[in-house]
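> no sequence on this one, just coordinates:
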């Protein structure tokens, strides 16, 4: 099956839209192949502001409708307590709200941007999507992350080389309660690095320490700019550390 086949068979769909590489290409493809598609972006404490800005920009560039839904991610105690399977409860919360709104808007087929490279066995959120019968056209059509990036580049989408981005909750260790304050501190610290030109990084909360993780190719720059980085991040974390092993791409 190709995406064209998928959207021929399912020509009225609601997309859980993050503004990332995968869901952006999926939104583009749906419009390209003539589907009636409505994108739903759920804005909670787990998404930084730049993700919403990217979602708005992409939807505008491809001419797709975008519904922005505000959600308190921490209203679910199972999410706030941050267990190993937090993503299961979070996806239930997010897509439960999307399903409800999409039904009101007349959409019964819900899709998301999971691709064929994503390991379903290691993703509690995937189990939640399956239970809610959310479909993943990229996975169904065998399109990997590399495929999506290549196709996005060919389509001229600005998201083609956007780094993969996991939500802010992943910066807090499992078992430690997630609070608005902790998320604010992480987002503020990461904004400092973003404004300095770094990409594909994380600042993880480890007690009172902000642990900076960057790809190995950016580590020299972090060390060279350590004084400026420390000055910028100090309002958010009492201590700052650098992970010398470099950032791994899995989260």
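Looks like it arrived, so ask away. Here the structure is a predicted model, which is why all the values come from computation and not from measurement.

> can we go C-alpha only for contacts and neighbour counts from here?
OK.

> what about the strands in the chain?
12-16, 36-43, 65-70, 109-111, 202-206, 209-213, 239-242 (DSSP state E).

> Pull the residues that contact the longest one.
To tie it back to what came earlier, the one meant is strand 36-43. When contacts are taken as Cα atoms under 8 Å, 6 or more residues apart in numbering, the neighbours of strand 36-43 outside the stretch itself are 11-18, 27, 30-31, 52, 55, 59, 64-71, 94, 98.

> Can you point out the buried residues in that strand?
Residues of strand 36-43 classed as buried: 36, 37, 38, 39, 40, 41, 42, 43 (neighbour count, 16 or more other Cα atoms under 10 Å).

> Any chance of CSV for those residues, columns distance to residue 108?
Listed next are these as CSV, based on distance: Cα to Cα, whole Å:
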residue, distance to residue 108
36, 12
37, 11
38, 11
39, 13
40, 14
41, 17
42, 18
43, 22
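
> Which one of the residues you listed is nearest to residue 162?
For residue 162, the nearest member of the buried residues of strand 36-43 is residue 41. The distance, counting by Cα to Cα, is 17.6 Å.

> ok, that closest one to residue 86 distance?
20 Å (Cα to Cα, to the nearest Å).

> another one to put next to it:
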């Protein structure tokens, strides 16, 4: 069997390491890194998931299930980014403080186990997006094997399918804090009501969507081609009643549809350059 070239590159890179910790969210990117790391290093590779109020319990459960499927040793650590006003006040570079907390937790965790290499799941496409967290990773010497091997998102999905990972087509699900407009304070109560709203839609069978939380308003985004089906098939009065029971006053549907990174459209070019647009 001919191994895809980009997979060979990733395997060769990981083969150079003695041991590693993978910052493992359970998303398709970090799952690929964890899978290949375990294939190459065995139990010398360790996947670590950070649990905090911005991670839905279902996503943590998925991470555990996927790690068990791969076979990689998996541990969960707690992070406390919400306790940092630089994060909870939700500035445009909020992700910098999130990743700082993550890596300042993972690095000593790794060192205590004699591990020097900490890896993340950033892929090549991320370099063209607004990602303030990259700066925090760079400052701390975190390695991004997918970027080093020129592996983009489409490559990640193709390689994951090639390796037989059932989650190769899993939708992107960033942390819940990414659903709030910049400048709105993020609190535990707001994260909990948002988690309830997204859980309601997940349980109803919707996959690739967002609930944006703007003050007392929940704004639902589904794929543009699914807007008609959403209106026709969802029990809207029940949805509104449930969302209000979660703590929202208003419930709306975004007629533009879901678009990744939509809340970044308010940023001006100066902010993008200063806080994390890499391209």
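Thanks, I have it. Just so it is clear, the model here is predicted, and its values are computed rather than measured.

> rewinding a little: which among the contacts of strand 36-43 of structure 1 count as buried?
The neighbour-count test (16+ other Cα under 10 Å) applied to these identifies 11-18, 27, 30-31, 52, 55, 59, 64, 66-67, 94, 98 as buried.

> corresponding residues in structure 1 for stretch 206-219 of structure 2?
Counting by TM-score structural alignment, stretch 206-219 of structure 2 falls onto residues 198-211 of structure 1.

> For that stretch, which outside residues touch it?
Residues external to stretch 198-211 of structure 1 that are found in contact with it (Cα under 8 Å, 6+ apart): 163-165, 170-173, 182, 186, 189-190, 193, 212-215, 218, 237-243, 247.

> Kindly supply the ChimeraX command isolating those of the residues you listed that are buried.
In ChimeraX, selecting the buried portion of the contacts of stretch 198-211 of structure 1, with burial taken from 16+ other Cα under 10 Å, looks like this:
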select :165,170,171,172,173,182,186,189,190,193,212,213,214,215,218,237,240,242,247
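
> Just the contacts of stretch 198-211 of structure 1: which are in helices?
When DSSP state H is applied, the contacts of stretch 198-211 of structure 1 are split such that 182, 186, 189, 190, 193, 218 fall in helices.

> Let me have those residues in CSV, extended by distance to residue 136 of structure 1.
Formatted as CSV, the entries for those read as follows, by distance: Cα to Cα, whole Å:
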residue, distance to residue 136 of structure 1
182, 32
186, 30
189, 33
190, 30
193, 33
218, 34
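
> which among those residues gets closest to residue 233 of structure 1?
Proximity of those to residue 233 of structure 1 (Cα to Cα) peaks at residue 189, which lies at 5.1 Å.

> Would you agree the closest one is in contact with residue 229?
No. Applying Cα atoms under 8 Å as the test, residue 189 of structure 1 and residue 229 come out as separate, 9.1 Å apart.

> before we move on, back to that, ends of the match of stretch 206-219 of structure 2, what's the gap?
Start and end residues of stretch 198-211 of structure 1 are separated by 15 Å (Cα to Cα).

> which parts of that stretch are buried?
198, 200, 201, 202, 203, 204, 205, 209, 210, 211.

> With distance to residue 118 of structure 1 as new columns, can the residues you listed be given to me in JSON lines?
Putting the buried residues of stretch 198-211 of structure 1 into JSON lines (distance: Cα to Cα, whole Å) gives the following:
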{"residue": "198", "distance to residue 118 of structure 1": "25"}
{"residue": "200", "distance to residue 118 of structure 1": "18"}
{"residue": "201", "distance to residue 118 of structure 1": "20"}
{"residue": "202", "distance to residue 118 of structure 1": "20"}
{"residue": "203", "distance to residue 118 of structure 1": "23"}
{"residue": "204", "distance to residue 118 of structure 1": "23"}
{"residue": "205", "distance to residue 118 of structure 1": "26"}
{"residue": "209", "distance to residue 118 of structure 1": "31"}
{"residue": "210", "distance to residue 118 of structure 1": "28"}
{"residue": "211", "distance to residue 118 of structure 1": "26"}
